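**Student:** fold the following.
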Amino acid sequence: MPYLKRLIPLFLITMFLVSASCGPGSRKIKRTGEPDIIVVENNDEETEEAIKHAKSTLSEFETALKSNNSSFDNFSLKVRFENGASGEHIWLGSISLINRNYYGIVANVPESTNKVALGDTIEIDTGKISDWMFTEGKRLHGGYTVKLLRQRMPKDEQRQFDKENGLTFY
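**Tutor:** Model prediction:
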């Protein structure tokens, strides 16, 4: 899965949404051999806005996917999987669109859900999509939650993150 290895730094920003009772802000779950997970509260307004924007612009992702433009690569969708009162947002790669249905391969080892596992190919419920992205050379398209969580990183972490993935954020 060379595709997944290339985007592992971006998958570092997998989100796990928890109830507001867990306290303000966000925190990281460190995992040996796996990307960290950023834990974000359910009531995080900026995250909710990023997800809303991603959903409202999903047609841009679909247009790019259908274009077969050889400059476009690494098509990925972030999907929410329910887990009781919380949910885990997991990136899926190798996206295809067949008869108006998206399919993708689970690109993260889930932390809290047992509904999917790394490497599973699943049909994607579009109502559960929380973000999308693809690359054009070093330019990231979409990735609204990625951009938000990157923006929240301390400057030294941002520099390291940018170095690891080599993408341009705008």
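**Student:** C-alpha only now, for contacts and for neighbours.
**Tutor:** OK.
**Student:** helices along the chain, start to end?
**Tutor:** Assigned helices in the chain, in chain order: 2-6, 8-11, 45-56, 58-67, 144-152, 155-165 (criterion: DSSP state H).
**Student:** to compare against the first, here's the next sequence to fold:
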Amino acid sequence: MKKILLMLSLLFFTTAGFSEVSDTLVTGGYDKQAMSDAIQHARKETDQFIEVMNKKDADTFAVKAPITDHGRTEHFWLTDVTYSNGIFIGVISNDPGIVTNVEYGQEWKIKKEDISDWMYTRGDKIYGGYTIDPLLVTYPKEEADELRAKLVR
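**Tutor:** As a prediction, this is how the structure comes out:
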């Protein structure tokens, strides 16, 4: 389980257009239209995620939050997620690579309609996490294949 969360903490991206800022920040090399489509797909299915969350029918839950600072946006997985009255609350699960207004372990709130992705895990399988798909091309083949095998589509 920790390995899945570690891999997912590496899979966040930015719209800032910079190249290599940190080892875990993906800033290019993926299809931006595919990423946009993945975000829209996740948003359309958010109610399904909330239903599973309410039933506590998975091991872990996370949502991806776009966070903007000084015109730069970075997307973070929030873990230990709760949901109430249209708001997700979770903990930022990785160190920032570009923005400076958040830090690892900080609590963050985001409106349901503003998330850029969601996911939950059952065992070593990942449900949701649609923004992972466009990013797989940026990873070494072995790592991408390992992660792809865990994704349930």
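**Student:** returning to what we had before: residue 108 of the first structure: which of the helices of the first structure is closest?
**Tutor:** Each of these was checked against residue 108 of the first structure via C-alpha to C-alpha, and the shortest separation belongs to helix 8-11, namely 7.0 Å.
**Student:** for that closest one, the distance to its chain's centre please.
**Tutor:** 9 Å (C-alpha atoms, centre = their mean, to the nearest Å).
**Student:** equivalent analysis for stretch 153-160 of the first structure, please.
**Tutor:** Relative to its chain's centre, stretch 153-160 of the first structure lies at 19 Å (C-alpha atoms, centre = their mean).
**Student:** and for it, what are the contacting residues?
**Tutor:** By C-alpha atoms under 8 Å, 6 or more residues apart in numbering, the residues outside stretch 153-160 of the first structure that reach it are 150, 151.
**Student:** and the gap between the closest residue in space to residue 31 of the second structure that isn't next to it in sequence and residue 38 of the second structure?
**Tutor:** Once flanking residues are discounted, residue 31 of the second structure sits nearest to residue 134: 6.2 Å by C-alpha to C-alpha, 6 or more residues apart in numbering. Relative to residue 38 of the second structure, residue 134 of the second structure is positioned 8 Å away (C-alpha to C-alpha, to the nearest Å).
**Student:** ok, these two, which is more surrounded?
**Tutor:** A side-by-side neighbour count of residue 134 of the second structure and residue 38, using other C-alpha atoms under 10 Å, places residue 38 first with 21 against 18.
**Student:** pretty sure the more buried one is touching residue 130, no?
**Tutor:** Yes: with contact defined as C-alpha atoms under 8 Å, residue 38 of the second structure counts as touching residue 130 (5.3 Å).
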